[in-house]
Every structure is written in C-alpha cells, then in structure tokens.
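**Student:** pasting a predicted model and its sequence here:
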Amino acid sequence: MKAIVQNEYGTTDVLRLTDLPEPEAGPDGVVVQVRAAGVDPGVRHLMEGTPYLVRLMGFGVRRPKARVRGLDFAGIVHAVGENVTEFRPGDEVFGTCQGSFAEYALTTVDKLARKPGRLGFHEAAAVPISAFTALQALRDKGGITPRQKVLVIGAGGGVGGYAVQIAKAFGAEVDGVCSTGKVDLVRSLGADTVFDYTREDFTGGYDVILDTAGTRSLTSLRKCLTPLGTLVIVGGEGDGKWIGPVGRNLRALLLGPFVKHKLRGLFSTENREDLETLRALIEEGKLAPVIDRTYSLAEVPEAIRYAGEGHVRGKVVITV
C-alpha cells in the first residue's frame, strides 16, 4: 500500500510517500481501506516532535514510534479479526487510528463507528478529533446547560466550528470570535453574535468560555466570565518547544484552587461512545463539517503546511 512515512522528527521535508505492507487485523483489530483522512494540529506536533513533552509521553524520544502520520479517517472495512463481531468487510465507517495517511489503516472497535449516511467520506473524515475535542470541552469540562451564555474563541477553526454547533445543539446562546474572513462562516454555523477580533472585542457575562486560540491571558479571559463561570482551554500555541500549549493548562490548574471560576484544560480522548454521539448529532442535522481544502495523499506535506498557517476555515482533508 501507499503511505506517508517519516523516520525522523522534523518539518514536512521528512515526510515521504512510499510503499508499506498492508496491516494485518490480528484477533481484535479492524483494517480499513481509507477513503479520506483529516488533518488536525496534532499531526504537525507529532511530525515535529514538539513540544518535546510529546516525545516523553510515549511517542518516541529520538524518533517517532509510529512512522505513518494521520489520526482521523473515513473508509470501508477491509478485514476484521476473529474476535470482532460489530463490523464486517464492506461496512462504511469513520473514526481514529494511528496512521490514516495511507491506503489502509489498522484500528480497533472502540475507536470506530458507522459513517453517518448524511456525509460523504471526505466530510466524515473531518469529524472525529476536532469534534471529540469540542464535545468533551463543552459537555465534560464546561458542564454546558441550556440557556447558558457561551463564548467560543477561534470559532472559525476545526474545533471552534464544531463547538459553536454543539453548544447550539445543547440549547446555549453562543457567541464566536474569529478573523474577518471567517465572520460569515461562524454566523452560518449558528453563532448569535460574531466578534471580528481585528476590529472589536467581546465583553463579559459568559457562563462558559472555550478558548482554542491561546492568545489571551487567563486574567483577561476571567474578566469576561460570570462570577462562577468556567474557562476551558484547548490547544493554542506558545510556551516554547518544551511544553508548548500545555503551559496554559498548567497555569490554569495551579490558579484554579485560589479563584471561584472553574479553570479547565482538556486533552481529548478517542472513544466509540462519543463517536456515536457525534454521529447522532450529524444525522439529526445539528452538526456538519466545514471543509476548507482537500489534498491527495501525495500532497500531505503541502496540506500540513497550509493547516499550520492558521488560516483554515474549518478542516483540511486528505482524499485517498
């Protein structure tokens, strides 16, 4: 099979399109013929091995343990292990794995669900990682309830776009913050008010703030919360190559016990139950992916470079 492989950490120059043996299912695995794969910020971090904390978390200190990049995918079940009863060859599925930038990928049933019928493969591949993050940030960390006032910073990006829609599906009043070129998009996703951060700023009164941008201080964000409001920090950049965006999460964790606000960081987890929740929202017409650009498998390096520029409207997708 064709796959995008890296043997060392580095920029997109370390990525190569090459031939690898097709993966084998084993007793508990599921081999999927990949039809499309999503590009998320985690792909670049794992490619570069930065922040260096990533390497210490089990991804390989000197070189990446997993040679094939890519996490999100949608495709067709190719083969299943003898212990797998939930899926069979020919099923259309979406989910996550290690190595979706390839013609075939190995995953497990706990990271897999049937593809929503409303979506094509390229649309379904744009869902899992970013929508997992948005759902878990708002529901699990933010404790969102109907009629709350929610602010999503970075509302035109992958996580932010899903967060706006999920917050609306949960019955909240939702405002979004984005750049000029994404105002109409964020409004179309259901935001009640959209702030163009290059021209105006938001004020206060929010029950939940979800910050995906990472450019504002904890102090400035807390001023915009209600007295018992919740700030959820997801992603963002900064704090150098050692801890990167994790630094903001650590500062929030340290400050949390001394303030009335709830300060939360998030490292999303991949699981089938949340995939089914997202699938249900999609089938109900309450959640839809936004695709900025699509690239071929050979164009993965270009796709990662584009995604890293920070101007993506929604998601970037690889078609296989």
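**Tutor:** Everything's here; your move.

**Student:** contacts, neighbours, all on C-alpha from now
**Tutor:** Noted.

**Student:** tell me how far the spatially most central residue of the chain lies from residue 97.
**Tutor:** With distances taken as Cα atoms, centre = their mean, the residue of the chain nearest its centroid is residue 130 (2.2 Å). Going from residue 130 to residue 97 by Cα to Cα, to the nearest Å gives 14 Å.

**Student:** mind listing what the residue nearest to the centre of the chain touches?
**Tutor:** By Cα atoms under 8 Å, 6 or more residues apart in numbering, the contact set of residue 130 is 40, 158-159, 162.

**Student:** end-to-end on stretch 165-175?
**Tutor:** 11 Å.

**Student:** what do you get for stretch 123-131?
**Tutor:** Span of stretch 123-131 from end to end, Cα to Cα: 12 Å.

**Student:** and it, how far from the chain's centre?
**Tutor:** 7 Å (Cα atoms, centre = their mean, to the nearest Å).

**Student:** use this one as the comparison:
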Amino acid sequence: MRAVVQERFGPPEVLRLQDVERPRPGAGQVLLRVCASSVNPYDWHMMRGDPYAARLTGGMGFRRPRHRVAGIDVAGVVEGAGPGVTGLAPGAEVLGFCPGAFAEFGCASAGLLVPKPPGLTFEQAAAVPMAAVTALRGIRTVGRVESGQRVLVNGAGGGVGTFAVQIAAALGAEVTAVCGADKAGLVRSLGAAHVLDRARQDFTDGRTRYDVILDNVGNRPPGRLRRALTPAGVLVANGGGSPGRVFGAIGSTLRVVAANAFTRQRLGPILPATPAGPAHADLLAVTALIEAGRVVPVVGRTYPLAEAADAVRHVEEGHARGKTVITVPGGVSGSPSGPP
C-alpha cells in the first residue's frame, strides 16, 4: 500500500510517499480502508519533534518518530477486525483516531472510532476527530458554557475555532469570534454574533468582558487575557499551535495553571484530544451535534495523499481556513453516503 512515511524529525520534506506493508489489526483493533484524513497542529509538531519537552513523555518518540506513518484523524471503511472487536462489521463507515492515517490502510483501536454521520462526505468526516473533540472539551467540559453567557473564541477561523464557535452557539452562548478579516463572513455564518479583526482590534483592552475565553492562539500572556474576563470568568487555554521548540504549548499551559493560585477566575488547559485520552464519548457527542444539524465541519482545502507534505506545511503556516483535508486515492469520497 501507499503511505506517507517519516523516518526522522524535520521540515515537511521529511514526509515521503512510499510503498509499505499493509498493517494487520491486533486485539481490539480494526483494519480501515482510509478514505480521508485531516491535518492538525499535532501533526506538524509530531513531524518536527517539537517541543523537545514532549519527547520526554514518549508520545512522539525521542530520537525518531514513534509512528513511522504520519497522520491521526481518519474517516474510512472497516475492512476487517482483530480478536475481541464487536459492533464494527466490514463495510461500516467510521471516523475517529488512527495513528498512521496518512495511508491507504490503517489500524485503529475500536474504542477510538464512531459511526460516520450519513450526511457527511468522507472529507467532512475526516475534519471532525481532533479539532471537534478539542473544541467540545474547551467549550463544554473546561469552559462549562451555559446559555446566555458571553464567549470569545480567539483563532475562530481555524480547525478548532470553527467547531468551537458552533458548539458555543448551540449551547445558547453569545459568541464573539476573533480572526482574520478574510474569515469574518465564515464565522458569522457559523453562529458568531460579533467578529473582531485580529489585526485591528484588541479584545484584551478590558472594554468588554467575557464569561469564557477559548484561546487557540497562545500569543498573549494569561495576565493580559484575564483583563477580558468577568471576575468569575474562565480562560480555556488550547496551545496546540503555540511556538517554542523547547516547551511550546507545554510552557503556556503551565503558566495558565500556575496563575490559578492568584485569581478568582478559573484558568485551565484542555485535555489534548489524542489517543492518549478517552475520546469515544466525546466523539459520540460531536457526531450527535452534527446529526442534529447544530454543527457542520468546515473544509478549507483538500490535498491528495501524494501532497501530504504541502498540506502539513499549509497548516503549520497558521492561516488555514477551517480544516485541511487529505484525500486518499481509491477511498470513497464526494457526496454523502446517505440523506442529510
């Protein structure tokens, strides 16, 4: 099969399309025919092996990538299953987490997959897993957003941001989106009541205060962000794209946690939406919102599998509109598999 292989840490050029052996599912795993995957900041951090502090945890490998085949988000069709798998028969259309998803086939833990909503294309479905679960955790789990609250989403036009705007609006919040001027129309269409141009307006000037701020950018210190919170407000830190090769998002997360000791406001990071944490219930919650018509995945650009390096480069540059999706030759794509 064809797969995007990474033998060492480095820039996008380390990602190479090669012929590799098709994986075999182990106990509790299913074999998927991959139809589409999507790119997250997680992917370029794994590609470059930074921040260095993350290598010590063992999640990305120390001297070389832990997973030889890149990618994590997946939408595809079940081809077979290993021992102990029930409820996922061949032919089932699913989405979820699959280490090595930038490939024609991949093996995923059955507990990290859920049925694909029939109204979604495989490209739309591939945009869901990491970004939507991260947004759900930020808005609902950490932010505890309630109807009538004021919620600000910084970095509203990207992958997590587009889901966060919709989830907050679905919960009845008054949403303010911070993004580039080119994405203003998009975030308004997703439910944002107000839009601030990140290049022209400073939401931390203290003029307006918010009950919850979801910060997807990490370009302002917690003390500055607190100025835009109500006295009992919540700052949710999602430093997925934070710069810094030594500590990166880990450093900004630690600063947020440390600040809790000195304020009535609640400051908290999002538990990363990766296979390291429980995700099945959150995936089901997100797909329920999609099936109810409350959330729609936003796909900005698509790339074929052979151009995966260009797709990762596009996301790393930080200006992606919604999600960037990689399509796999031979996978089922195009129109939804059923009625919307």
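**Tutor:** Perfect, I can see it now. Since we're looking at a predicted model, the values are computed, not measured.

**Student:** in what helix or strand does the residue nearest to the centre of structure 1 lie?
**Tutor:** helix 128-135 (DSSP states H and E).

**Student:** circling back: among the contacts of residue 130 of structure 1, name the ones in strands.
**Tutor:** Members of the contacts of residue 130 of structure 1 lying in strands (criterion: DSSP state E): none.

**Student:** which strands and helices lie in contact with the following helix or strand past the helix holding residue 130 of structure 1?
**Tutor:** Once the chain leaves helix 128-135 of structure 1, the next helix or strand it forms, by DSSP H and E, is strand 149-153. Judged by 3 or more Cα pairs under 8 Å, 6 or more residues apart in numbering; DSSP states H and E, the packing partners of strand 149-153 of structure 1 are helix 158-169, strand 173-178, strand 206-211.

**Student:** what's the mean deviation for the last one versus structure 2?
**Tutor:** By that I understand strand 206-211 of structure 1. For strand 206-211 of structure 1, the mean deviation from structure 2 after alignment is 0.4 Å (mean Cα distance after the TM-score superposition for structure 1).

**Student:** what span of structure 2 is that strand aligned with?
**Tutor:** Counting by TM-score structural alignment, strand 206-211 of structure 1 lines up with residues 210-215 of structure 2.

**Student:** which residues touch that stretch?
**Tutor:** The contact list for stretch 210-215 of structure 2 (Cα under 8 Å, 6+ apart) reads 138-139, 143, 145, 149-155, 228-230, 232-239.

**Student:** are any of the residues you listed buried, and if so which?
**Tutor:** 138-139, 143, 145, 149-155, 228-230, 233-239 (16 or more other Cα atoms under 10 Å).

**Student:** quick one: neighbours of residue 86 of structure 2, just the number.
**Tutor:** Using other Cα atoms under 10 Å, residue 86 of structure 2 has 11 neighbouring residues.

**Student:** wait, residue 143 of structure 1
**Tutor:** By other Cα under 10 Å, the residues close to residue 143 of structure 1 number 12.

**Student:** cool, and residue 283 of structure 1?
**Tutor:** 14.

**Student:** which position in structure 2 pairs with it?
**Tutor:** Using TM-score structural alignment, the equivalent of residue 283 of structure 1 in structure 2 is residue 291.

**Student:** please, which helix or strand holds the closest residue to that match other than its chain neighbours?
**Tutor:** Nearest residue to residue 291 of structure 2, sequence neighbours excluded (Cα to Cα, 6 or more residues apart in numbering): residue 117, at 6.3 Å. Using DSSP H and E, residue 117 of structure 2 sits within no helix or strand.

**Student:** what sits against residue 117 of structure 2?
**Tutor:** 125, 287, 290-291.
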